[in-house]
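Q: Take this sequence and fold it.
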Amino acid sequence: MNRDRTAILITCHNRKPKTLACLDALFNQVLPAEVTLDVYLVDDGSTDGTTEAVRQTYPQVKILPGDGNLYWNRGMHKAFAEALKYDYDYYLWLNDDTILYPDAIASLLTTSHHLAAQGEEKAIIVGSMAHPETGKLTYGGLARNSWWHPFKYKLVEPDKDPQPVDTMNGNCVLIPRSVVQAVGNLDPAFTHSIGDIDYGLRAQQQGCTVLVAPGYTGKCQTNPPQAHAWLAPELTLRQRWQKANQIKGFPPAESKVFCQRHASRLWLFFWALPYVRLVSISILGAAEDNKT
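A: Below you'll find the predicted structure:
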């Protein structure tokens, strides 16, 4: 059997130009003869003609329809679940706003092979993304940078050798079959965000490793941090809570699952912490307004 049968997993929603650009870079990869790619694209209810454009330009892509309510994590879960039926050697998460460099997939596979030869067969390989204009790191591997807070992370700059990290952003992530057999799919308990970080942490718990691949793998611009929109100073307490409770914020039910799973006995403290901060910011803001 071909050792490098690879399933590419993508989800999209109303970003036709970006999705097509992502696919263009994907299908222009310089690959060894033994590597084959099958693309699974979840179109989560796009109304901008994404599905039609992809079918016309890239008819080999397997398109899975969504109803517009899947968002990133559940869309990727759906693509992953479909690909799992065919028992691939590798599964590659790929954001549709990511432009891979021509040798990206070959480099990720080479890194995986080298690590496997050294005994690290259950290793997730994370591709680092550079800002298209500044060249600065935007997404990639994440390492804890707080001695007391388990969910404070920093991006890890890629080096000439693979760098161990705690977890990752899901923009470009290569997962071998051995990891999938241990960890399974993304958890649909999460709708949009957190799922990629949760997967990396669960992988570590199952004896897998997470490493940043050498060098940069592609380009991706930083998306606005919608999860922190509730920090805007002009908001009322009710507005803050509504923004925090949105799917792209940090919904309490999903945050609870994450904290219970990864914060041990102190999960309740770390779960409550951002919501206490939310109330505090509103009270302090109101107090300042009363002084003026």
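Q: make it CA atoms for all contacts and neighbour counts henceforth
A: Will do.
Q: Enumerate every residue touching residue 5.
A: Contact analysis of residue 5 by C-alpha atoms under 8 Å, 6 or more residues apart in numbering lists 35-38, 88-90.
Q: ok, 10 Å please
A: 34-38, 86-91 (C-alpha atoms under 10 Å, 6 or more residues apart in numbering).
Q: ok, which stretches of this protein are helices?
A: In the chain, helices defined by DSSP state H lie at 16-26, 50-57, 71-84, 104-117, 177-183, 195-205, 237-244, 252-262, 267-291, listed in chain order.
Q: want to throw those helices into TSV with distance to residue 135?
A: Supplementary listing: the helices of the chain in TSV, determined by distance: least, C-alpha to C-alpha, whole Å:
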stretch	distance to residue 135
helix 16-26	18
helix 50-57	29
helix 71-84	25
helix 104-117	16
helix 177-183	31
helix 195-205	23
helix 237-244	31
helix 252-262	32
helix 267-291	32
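Q: Highest mean neighbour count out of those?
A: Using mean count of other C-alpha atoms under 10 Å, the stretch among these with the greatest mean number of neighbours is helix 71-84 (a mean of 23).
Q: just checking, what packs against that helix?
A: Using 3 or more C-alpha pairs under 10 Å, 6 or more residues apart in numbering; DSSP states H and E as the contact criterion, the secondary-structure elements in contact with helix 71-84 are strand 4-12, strand 35-44, strand 62-66, strand 90-94, helix 195-205.
Q: which residues does the spatially most central residue of the chain contact?
A: Among the residues of the chain, the smallest C-alpha distance to the mean C-alpha position (C-alpha atoms, centre = their mean) belongs to residue 170, namely 1.8 Å. Applying C-alpha under 10 Å, 6+ apart, one finds that residue 170 lies in contact with 72-73, 76, 92-95, 126-127, 139-141, 193-197, 199-200.
Q: And for residue 279?
A: 236-238, 240-241, 285.
Q: what separates it from residue 247, distance-wise?
A: 19 Å (C-alpha to C-alpha, to the nearest Å).
Q: Could you also give me the structure for this second sequence? I'd like to compare it with the first:
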Amino acid sequence: MKSNDMNRSEKYFSKPKVSAAVVTYNKKESILKLLTFLETQNIPTFITDNGSIDGTREAIQNRFLNISMLESSEYLGRTGGFNCAILAALSTGSDYIILLDDDVMPEFDCIDKLSLFLDTHKDYVFAAPAVFIKPKQNILQETGGCVDFSKRISAEAWNPSQTGPHLPEYTDIDYASACCLMVRADAILKLGVMDWNYITFNDDVDWCFRLRNAFGKGACVTTAKAYHDSQWSKSFNSLRLYCLEQNNLYLKAKFRRGLSDINSLTSILIRLYNIWLYSKVIGDNELSNTFFHVLCDAWHKRYGRWKGSIQFGISRKKLDKTYFIENRINRILIDSSSEEYDPQIFEAITACRKDLTVDILCDADRVENFRKKKLFSNVYGRSDGKIGTLATFFRIKRQRYDLVVTDTSMRERRITCMAGKHSAFFNDKRLYEASNRPFIAILSRGVTPAVSILLAWVTFTKFLNTQTSSIPFPDAKPLLEKIGIYPSGGQPWNRICNVPFAPSPHFSSESSNCSPKIQIKHILGRVKNLFISCFPGPGIEKKTKFEKFYNPPLS
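A: Below you'll find the model as predicted:
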């Protein structure tokens, strides 16, 4: 960070009520709107730029008075970016830190309502607004959620996709999305930032769970609103899929408590093994290789950044006009996974050849919607369940389609995607040839679950003990040093003396001068916390008693 940025912030802020921690990556338009909003709110903001290449950094520099920019040459992930911004924001001495994604927009009074709630409810450690889907502003994304480690999916969002539900003024929650989340600064100084072993996904669930376990409760203040502009349907992205699956496994292993949680962990392993084996058998190598790395890295306790990456379509043949002519493609079926991609698939097909018959297979509840659009010649609804899927497959098989196309969603391919003479994937506005092994897929659907169950029960003990320290990865070192934090720790108590940031009011002037006596006290405190973190016991993390040296208690 540039020192003049910090001096500029110091000029206007002595001790604000709220400071903002923001992370951005290649979202110039939306981040400029958010920063303009924060500027009007007079909130000091610390933003981590994760190596954007779309001109975000240049657009922000020297444009906002109250913005301090943390420039990273490498992609640190959402967790790493937020952690750096949080550590920098703590330097203001504000009462609260609000985390904001670069694609979220709070209502004008949202931040005031959250801070007022925490002011008047001392037993709550964090608060979040009701989050709505920005393109569809009357539809909820979530109102926080609950955490149950005995379930296969530990975190469950509340009121997703609901339209205008009746909600109380506030409700107790187990976690809230970090897209818009306000946390007490003194709690962060005691507990620390998010677990660095996450890149994205479940970092907020883990953090909220530890905050609640140590300090109090969390709330969704439903009268406060924010709008999140995120792409809800995702095409195949190996890094995103890797982080999603591995972090779910890591979260489960980290906080397991009893037999029910172990059974839940085993059910996750069964699913991972099943997708890996099934995708390998039917020739979907990108998906199978990604799941193999998830299992392999978790086995060897390699959490955090994935050193490898798998790009879709490198070894696949791209479909063009020549392919359609040579293979006499006349009748095509789109096996729909996401309604968002269906018009794009139709456009890619017609770009290869105009005089085609294009039909669509979709969920039964979307049939009428597609028929009203009159874009496709025929619309079919798929049946649910294993028997229903088989019945749908043979019904489509009798239609003798020349090509069946589906999008590359982050899940295994259905057998109906192989019901034609040829199969294809749609990814990033292009069509790619896919393997077509329908009867092998049907046989595999019966065999791989049994093999997966056996593998999971034989190997699950290897995944029980995480025993991994939360240490920043090397790419975060330059940024942490500029912030004034030792890169080996990456926590608020790992402060470096004589840095551009003003010392936090929570630290005494004696500690800021770094006398030998105080330095020894710092070191002993760090050793004690490191010792505690290294021996958390076999189950849930124990509540840790922190020294009063760091800051006064929450209440």
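Q: tm score of chain vs chain?
A: The pair, once superposed, lands on a TM-score of 0.79 when counted by TM-score structural alignment, normalised by the length of structure 1; 267 aligned residues with a C-alpha RMSD of 3.1 Å.
Q: now, among the contacts of residue 5 of structure 1, which is nearest to residue 157 of structure 1?
A: Among the contacts of residue 5 of structure 1, residue 91 lies closest to residue 157 of structure 1 (C-alpha to C-alpha), at 23.3 Å.
Q: Touching, residue 41 of structure 1 and residue 12? I think so.
A: Yes: here residue 41 of structure 1 lies in contact with residue 12, judged by C-alpha atoms under 10 Å, at a distance of 7.4 Å.
Q: Report the set of residues contacting both of these two.
A: 19, 51, 75-76, 96.
Q: so which strand or helix has residue 443 of structure 2?
A: Remark: residue 443 of structure 2 resides in helix 438-459, with elements defined by DSSP states H and E.
Q: so what does that helix touch, helix or strand wise?
A: Helices and strands touching helix 438-459 of structure 2, by 3+ C-alpha pairs under 10 Å, 6+ apart, are helix 259-282, helix 385-397.
Q: chain center to that helix, what's the gap?
A: From the chain centre to the centre of helix 438-459 of structure 2 is a distance of 29 Å (C-alpha atoms, centre = their mean, to the nearest Å).
Q: Pull out the buried positions in that helix.
A: The neighbour-count criterion (16 or more other C-alpha atoms under 10 Å) identifies 438, 441-442, 444-445, 448-449, 452-453, 455-456 as the buried residues of helix 438-459 of structure 2.
Q: Can you convert the residues you listed into a markdown table and add a column each for distance to residue 351 of structure 2?
A: Putting those into a markdown table (distance: C-alpha to C-alpha, whole Å) gives the following:
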| residue | distance to residue 351 of structure 2 |
| --- | --- |
| 438 | 27 |
| 441 | 30 |
| 442 | 33 |
| 444 | 35 |
| 445 | 35 |
| 448 | 38 |
| 449 | 40 |
| 452 | 42 |
| 453 | 45 |
| 455 | 45 |
| 456 | 46 |
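Q: for these, which one is nearest residue 61 of structure 2?
A: Once C-alpha to C-alpha is applied, the member of the buried residues of helix 438-459 of structure 2 that ends up nearest residue 61 of structure 2 is residue 456, at 51.0 Å.
Q: Give me the neighbour count for the aligned residue in structure 2 for residue 41 of structure 1.
A: Residue correspondence to structure 2 (TM-score structural alignment): residue 41 of structure 1 is matched to residue 47. Using other C-alpha atoms under 10 Å, the number of residues around residue 47 of structure 2 comes to 28.
Q: tell me the contacts of residue 47 of structure 2?
A: By C-alpha under 10 Å, 6+ apart, the neighbours of residue 47 of structure 2 are 20-24, 31, 35, 60, 67-71, 81-82, 84-86, 88-89, 100-102.
Q: Please apply the same query to residue 78 of structure 2.
A: Remark: with contacts taken as C-alpha under 10 Å, 6+ apart, residue 78 of structure 2 is in contact with 22-25, 48, 50, 101, 178, 198-201, 203.
Q: That one -> structure 1?
A: Going residue by residue (TM-score structural alignment), residue 78 of structure 2 aligns to residue 72.
Q: Could you measure from its match over to residue 269 of structure 1?
A: Relative to residue 269 of structure 1, and taking C-alpha to C-alpha, residue 72 of structure 1 is found at 27 Å.
Q: quick one on the thing from earlier: which one of the contacts of residue 279 of structure 1 is nearest residue 258 of structure 1?
A: Checking those one by one against residue 258 of structure 1 (C-alpha to C-alpha), the nearest turns out to be residue 241, at 19.1 Å.
Q: how much space is there between that closest one and residue 275 of structure 1?
A: In this structure, residue 241 of structure 1 and residue 275 of structure 1 are 8 Å apart, going by C-alpha to C-alpha.
Q: what do the two both touch?
A: residue 250.
Q: Would you mark the buried spots in the longest strand that structure 2 contains?
A: Of all the segments of type strand in structure 2, defined by DSSP state E, the longest one is strand 217-228. Buried residues in strand 217-228 of structure 2, counting neighbours by 16+ other C-alpha under 10 Å, are found at 217-222, 224-228.
Q: can I get the residues you listed in a markdown table with distance to residue 166 of structure 2?
A: Converted to a markdown table, the buried residues of strand 217-228 of structure 2 look like this (distance: C-alpha to C-alpha, whole Å):
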| residue | distance to residue 166 of structure 2 |
| --- | --- |
| 217 | 22 |
| 218 | 20 |
| 219 | 17 |
| 220 | 14 |
| 221 | 13 |
| 222 | 10 |
| 224 | 14 |
| 225 | 14 |
| 226 | 17 |
| 227 | 18 |
| 228 | 20 |
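Q: Since that was my last question, I'll sign off now.
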